[in-house]
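1. how would this look folded up:
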Amino acid sequence: MDKYQLIEERELLDIHSKGLLYRHGKSGAQVAFLLNKDENRTFSIAFKTPPLDDTGLPHILEHSVLCGSRKYPVKDPFVELAKGSLNTFLNAMTYPDKTVYPVASCNQQDLRNLADVYMDAVLHPNIYANDKILAQEGWHHELDSEEGEVTYKGVVYNEMKGAFSSPEQVLFRKIQQSLFPDTAYGNESGGDPDQITRLTQEDFLEYHRTYYHPSNSYIYFYGDVDVEEKLEWLDREYLQDYEAREVDAELGSQAAFEGLREIVEHYPVSEEEDGEDKTFLSLNFVAGNTLHTEEVLGMEILEHLLLDVPGAPLKQALIDAGIGSDVFGAYDDGILQPTFSIVAKDAKGSQKDAFLSIIRQVLEKVLEEGISPKKIESALNHFEFRVREADFGRSPKGVVYAIKALDSWLHGESPFLHFELDKIFGSIRKSIPEGFLYSLIRKYLLDNNHATLLVLEPDPTLLARKEEETRTLLAAYKEGLDEEEVRALVRRTRELAEYQTREERPEDVEKIPLLTRADIPLDPAPFTYQVEDHAGAQVLVHHADSNGIVYLDLAFDMGHLEARDLPYAALLTKLLGKVSTDQRHYSDLSDEVNLHTGGISLSTNVYSVVTQEPGKPCRSILALEGKAFVDKMDKLLELVEEILFRTDLSDHGRIQELLAESKSRLQSGLTSSGHTTALIRAESYVSEAAWRIEQMKGISYYEQLGGWLAAYEEQAPALQARLEETAKGLFVRKGMVAALTLEEEAQAKVEPALKAFLDRLPEKAPREGKGLDLPALLQVRNEGFKTASKVQYVAQVGDFKSHGYQYHGGLRVLQTILGLDYLWNQIRVQGGAYGAMCGFKQNGDMYMVSYRDPNLEKTLETYGRIPDYLRNLKLDDRETTKYILGTISAVDHPLTPSLEGEKALALHLSGKTMELLAKERREILSTTQGTLQGFAEWFEKAFAEPVLCVVGNETAIRKAEGLFKETKVLK
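-> All right, here's what the predicted structure looks like:
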């Protein structure tokens, strides 16, 4: 087209795509295409957004532009799209240097609709006409009555209070701040809660005027799209209205330091928690430039070799010296100047000199003695397999590539720079024999003055001090107001609440583009797998376009295990493959796995079994997942057999290391994903499936890890014996399922090796357990777990099946409505939490849970009003269609080959048939207002008796102590 100039055209064979880059002449906008046959198409627009301070302006703006625009003036078009599109991805993300707005869909018209709403949102937002948007999404002073206390409220404000409660998140924010004190990267793009309240409406609008211009934009399309149509649409609807201009969005390069800088910072822990041995030591470097692709890959490989793999020299040396219970590396190449960190968690501040000394000694030793060629080759294979597989789970490939393209595009280079995989890997393989990796160690880790030592210490008084400082500040603020100003603040608080609860005008809602029910396939997409019995086991085969890869899932039945055995089974998944076998040291075992396969991992899982009968049966399994190319299947099975049957559990020192690491990482997960922690714990009071999960992944398992470690020297022999006994009872043919996901033509090559492997397994367990005494195990405990968090995670659960109700597909539609209307508006928009979720399971379990929530009792009251909300629900045909579309988008989410394999196994183990899936789909499509109103009674009965768990702020839990049967510190 004559309105665009073609800047670049490149064949990208490694990702089966063609790259095109255009510049729009009038506006200066750049538009990139990654063209291929993928029907899961992506659109994205991004802006370079340097944070100017710590007020979180880029983050708050990311939220705010999605609160209505010129063409789509509803308060929350983002939620309207989530309710009523067939999207496969819909979100926006703020990074340290960019803000990205990606959407994806398999429906062509749907992608056009999503892209149009997003383009209008970012270029023509309502923020100029409505200052309540900043108040809601960013922050505001709140005062409900003239006699009340002033508080801060805002979605991002509370989101970042939650983020700054996590020690790991504090650590990584402080690392970046320490390394870039003089550039935009030293500022907090997400927002420091102590600084967010400095943001003014004027600065907010000026930032948008400056940076949200097409000349500073990066527009991107991926998949099977029509280039001319997209370019013409962009010009006609948006870009022709703008003149190109210079936008000063430079991020700046930080000048290297003259020497190592030492910084001491603090993070909050509970007042009741012992802070001894809870310090983080982190040595951090600025390591090159993200545009140097070979160096970027080289540093990734070094981080893997030095800190990730079992027996990695830096990690092992620090652990052996007793510096930290968990040592890990972090390499961030998503910014202009990548950073490399070596972190010891649960250390002592007094160990900082030894920490530095050991790191230098180990690195010098690596340079002197070298790294074995086999280890280097295994690391290369690990990364090459990963990038060529391009399996990003439930994230569409196009979205991941959109963000990756910005690593170079944002800094003035081709958006396709990082996709020439053959060139990058070829260059690395050629340069490694010439000492390339060792030169990177010398250049960026040993002789690099651009480094910091960050000592992050626990402070049990920090949270209370911060809360008191905030109360004092707000009290002084109110004291400084005269009577009229107080009345005005009460009035603004009321007006904001009225704005948030105001009904949208029907004519505005109807401007949001909507597909029709005719766009929804009536039947679920065909999904088949074969199952046959073999020697007491079952072999499940699912065919998929897997690009020559075989995905293997071995599901060993745990139904015969007793309650006391479950934590041991969970621990086995953390040990097997990371402990030596009778053939190989664990470090050599890891090399062998990476050389020949795409990885071997173990986990536990529990599947609820579909039944119309009373009760809630489930199947618990220990799963081994492996993947390899077809010609490596024999080697994969050989390694699996070695790991399962030849692991030596007598290395008590190694097991103690892995126990400490597991406890450390589970602790991080329990607090950072507090909503999941609270929900699983609450469900475990009433559900066998959840109880089993809690014993193997939740607070109970965390406490068991702590118990093992506390008396490890005495318990080690008994622990070894129990682990060996549990393994013998698990890894047998009886009750197991071996699942293959592969291309159809590969089945005949692979299946004989798998069956021969099965023939070598023991037939059955040496002893059968007694099963679970459920009445003794399932008890409503209603616990409150106190942490150093500034926010709460509030979970409440119920059971509709015990009241005589059977699962109905309309519950999926109800989940969409509650999650994106009632809970969204009550808990997020009005309550200031970052989010809230609900769900309904085939076995009768139902739940609500909030995320980074400033409230506790108010949230539980909100849950209690759901029956009234449902009885008063009024939906016309358009609204009903919208919610059905939004529900189907989740049901029909496209899957990668590995996820297809997981789906086949889950369907088989849970007893879900295609007939049941079709029935659920028919019920979704036929859902009416009456169907939804009928669920009000379900809620009243299922939640008549409170069953709840809260994880969060100790002050808030202490104030609500009457809700709980027990409160305790999660430490």
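2. from here on, contacts and neighbour counts on C-alpha atoms
-> OK.
3. distance of the nearest residue to Leu730 once chain neighbours are set aside from His543?
-> Nearest non-adjacent residue to Leu730, counting by Cα to Cα, 6 or more residues apart in numbering: Phe556, 6.2 Å away. Distance from Phe556 to His543, counting by Cα to Cα, to the nearest Å: 22 Å.
4. Spit out the contact partners of the residue nearest to Leu730.
-> Phe556 makes contact with 621-623, 730-733, 735-737, according to Cα atoms under 8 Å, 6 or more residues apart in numbering.
5. now the other sequence, so there's something to compare against:
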Amino acid sequence: MNTPLHGFTEIRQAPLPELDATLHEMEHEQTGARLVWLERDEVNMTFGIAFPTLPKDDTGVFHILEHSVLCGSDRYPVKEPFVELLKHSMNTFLNALTFPDKTLYPISSRNPKDFLTLMRVYLDAVFHPAIYHNPAIFRQEGWRYEFDADGKPHYKGVVFNEMKGAFADADELETNALNRALFPNTPYRFVSGGDPACIPDLTYEQFLAAHRKFYAPSNALIFLDGAVDLDTVLRVLDEEYLRSFARSERTVFPPLQAPVDGGVQRIEYEVASEAEEPGRTRLGYGFVLGSYADRETLVAAGVLAQVLAGDNESPLCRAVLSRQLAKDLMLRVYDSVAQPWLQMEITDLHAENAAAAEQAVLDELRRLAEQGIDCTKLEAALARREFEMRERDFGAYTPGVGLCMQALESWLYGGRPEANLQVGALFDSLRAKMQGGYFEDLLRRIFLENPHKAKVVLTPSHTAGEARRQAEAERLTREAAAWTEADRTALQQKQQELDAWQQTPDSPEALATLPSLTLADLPAAPTDLPLETATWAGIPVLRHRVKTRGIVYVTFYLDADGLRPEQMSELGYLCQLLGHLPTRHYTAEQLNDRIRLTCGELRFYATAYAIPGETDRCHVKLCLSLSALESKLDAALDLAAEVLTTTDLSAEPAARDILRQLRMQRMQNCIMAGHNVGIGRLTAQFSAAGAAQEYLTGFAGYQWVKAQEAHWDWPALRPALQELLDAIACQARLTLAVTTDHDLAGQAAARLAAALPEGVAAPEATALAPWGARREGIAIPADIAFACCGGDFRRAGQGYTGAWQLASKLLGLEYLWNAVRVQGGAYGTGLAVRDTGLAACWSYRDPRGVQSLETYSRCADFLRQFCREGRDLTGLIIGAVSDSEPLLSPQAQGTTADTWYWQGVDYTERCRRRKALLSATPDTLLALADALETALQGGVCVVGGQPQLEACGLDHIESV
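-> Okay, here's the model as predicted:
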């Protein structure tokens, strides 16, 4: 682009051959807004706009702004355009993200019309938000005083409650403390998400001032990816938004923090009242690595972390585990900031062992620095990291959003936006340096000679939570004591005004300002993911022809039917052992190295699949998921077969270490993702598959692991595990799934037929009685709750159709979002509906679980009233179709097709569901109301703090 286009001038171009893309870097002449476009043949188009947001306190102002600007704008004067877009756009990604030093608003869509709509709404949100004329948004999303029936004030707010949940996590507390110690003179010392103790310090005026200063176009970094219509996009940016602003002073990042020794910080974290304090101490260490610009050092630090602590056989883990000084040690690199740093965490140790654990780690680091690091381990870690970087699987983020975040990791600080977008010769350089002592020198610089470091000691406490709640209560008492009667009346009036605003629906005129797709814009049929069935070498094969760029994805599905509940829990544990214990040809240490050299992934897990139309039988499978380069496929398959057939279960100390770590992981999942735990418990109440999954990996599985740790009996457990493995790991129980664009499935099947024993087929299915409806609670050390309620709608004679997807969308966003999130203050909520018969309401980081349960009981009535009003369903249908067509990575295309296969859902059935969804009417939904009401009168599971559980009137309460 040689001449300016719609006010934008191209500064430079850069070819990106690994992405088959050309990067165009531009600047808006009038405002100085900067823009990057990755021009490539990608139908999923991405837009993102980011601003540097540098906190100066712990009030979480930028987190609150991230929420608040999406609550209406000048052009789109609806209460929550974000929610409206969730209802009726075809987005493949729609969210906003707060980082320690930036805020990003990304969207993506495969539909050009939808893409422009999403882009316009986000641009209007960030540049012309309604926050300036509607302070209720700040009170809703940030914090406010709310008075209960007795006139007693409490703090409430979506971000306030979200961060209360975050601060229940010891990891969060540790990271915050390390940031404060490592970066005392920079914005990184503050909690960008907000400390609940400080969020009420934020005033509305300060909130607006932060937006004025940081959300200026001159600060904007705009990212585009894919086959966008550049002329139209730049015209919208310039004519509709940027040209109305003058150039202003850009936010300048402060100087990097000069090296400091942050000393030792001591903090307490809350543990459950029944948990024993001894053995729960944690040690955290932070080591600053340098600058964002030194990419080689940052990648090398990640490789070094993998070598030192990537598994239980790695040197630092062995140093503490072999002496029984701690239960785990982890290293992680934080590299998405201007000053990246490495965190070391030693978890679950007795306080009296802290000095010995630290000394053991230090001694091992010195030994490695002096004697050298095993080059085999370095080569293995380099191979794994290179595979991951070239695969570019960004998990929950679409590829375009992932590339946007990578670009910002350099571009935000003044570097080239493409600096992190390609791998190039990076690993050739690291391999060349490996033999010359580079990694030993890096080890010394990071751990032994680093002047920029800090340490945190986290002490478990039964009283920390109560002390925190007491401090909050005392603050409220002091503040209330200073109010005049006029002050109190004014605050109560604000509460009434907020309630009225929240309960007033958007006008048809306001809603009409949001452009919308029509049903004609939607595909009439769902995407048919490739699936071919065949048999090679006597092994059933599911074949998925998908472009995978030289990577092969393989899944072994091994029948594990006929197990008793305790055997299912044993199987869930066995999956954690496989790949981490010795085999016939490898020690555990050698095996870990070999896996990294050969595979991108080698993972074992167990899952249960429902049988259509049956509630008391299911299929249970042990699954092995591996990925590898085509050139390494044979070696990867041989390795997988070796693990399955020759794992040595005599390694008792290693097995016990893994069990202890598994207990902590599952306990942490209860604290941080209790809604998933609750839905799992509800599913077990009416479904054999749900009950099986509970025993395999759910809270029931956690209880089994906890009991095993308390009463360790390896002589009894080991033969049970061996019997399971011997029975399951055989050809007779194997179905192989292969995802690649080359003809490799037959080769893979033949290789496994030669490597696996023939074995005996499993019983036809697992018979397992559902538990029946329960009202139960799971106590966790937190001030918030995850409230879940639901059951089986099929028991009311209603089968699953595509209309249930629409009901889920409607109730989640038209009713629950407003009642539970907006008015109730929970961070998240929804109605989960599955083709297995589940209909369950849930809340996430909820300040009042009991109120949410009451809200759920009115779902069916809301659905009936909505349908009787005859409101237009077009937007909600569009949103439901979008939910059913997520953007899938090559690997996910294969695993999704496998899931449909095992559940008995063929393409004809998927088309039938799509047709039912597209043709749904209010009467269609009305016919579901009675079944929904029956389901929501089923079971209850609330995961939360003890006071929350006691308020819910539950029949039984367990504790983590």
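6. most remote residue from the first structure's center?
-> Relative to the C-alpha centroid of the first structure, counting by Cα atoms, centre = their mean, Glu483 is the outermost residue, at 47.1 Å.
7. for whichever residue in the second structure pairs up with that residue, what are its contacts?
-> Aligned by TM-score structural alignment, Glu483 of the first structure pairs with Glu485 of the second structure. By Cα under 8 Å, 6+ apart, Glu485 of the second structure lies in contact with nothing.
8. Just the ones in helices from the contacts of Phe556 of the first structure, please.
-> Leu730 (DSSP state H).
9. nearest to Thr94 of the first structure, of the contacts of Phe556 of the first structure?
-> Using Cα to Cα, Ala623 comes nearest to Thr94 of the first structure of the contacts of Phe556 of the first structure, at 35.6 Å.
10. got the contact list for that closest one?
-> Taking Cα under 8 Å, 6+ apart, we find Ala623 of the first structure in contact with 553-556, 602-605.
11. which of these are also in contact in the second structure?
-> Retained in the second structure (both residues aligned by TM-score structural alignment, their matches' Cα atoms under 8 Å) from the contacts of Ala623 of the first structure: 553-556, 602-605.
12. Neighbour-wise, give me the winner out of the contacts of Ala623 of the first structure.
-> Within the contacts of Ala623 of the first structure, most neighbours by other Cα atoms under 10 Å means Ala555, with 28 neighbours.
13. Name the SS class of the most centrally placed residue in the second structure, please.
-> Computing the C-alpha centroid of the second structure and ranking residues by Cα atoms, centre = their mean puts Ala396 first, at 6.7 Å. Following DSSP: H, G, I helix; E, B strand; the rest coil, Ala396 of the second structure is assigned to coil.
14. ok, so what distance separates it from Gly402 of the second structure?
-> To Gly402 of the second structure, Ala396 of the second structure is 9 Å away according to Cα to Cα.
15. Give the aligned equivalent of Ala130 of the second structure in the first structure.
-> Under the alignment (TM-score structural alignment), Ala130 of the second structure pairs with Asn126 in the first structure.
16. For the closest residue to that match other than its chain neighbours, which residues are in contact?
-> In space, and not counting its chain neighbours, Asn126 of the first structure is closest to Ser69: 4.8 Å by Cα to Cα, 6+ apart. With contact set as Cα under 8 Å, 6+ apart, Ser69 of the first structure has these partners: 120-121, 124-126.
17. just Arg392 of the second structure next, same as before
-> Residues near Arg392 of the second structure by Cα under 8 Å, 6+ apart: Pro399.
18. how about it, what's its match in the first structure?
-> Aligned counterpart of Arg392 of the second structure in the first structure: Ala390 (TM-score structural alignment).
19. any idea how far Ala690 of the first structure is from its match?
-> Distance of Ala390 of the first structure to Ala690 of the first structure, given as Cα to Cα: 32 Å.
20. Okay, helices next: where are they in the stretch 501-650 of the first structure?
-> Secondary structure of the stretch 501-650 of the first structure (DSSP state H, counting those that start in this stretch): helices at 506-509, 566-575, 586-596, 633-645.
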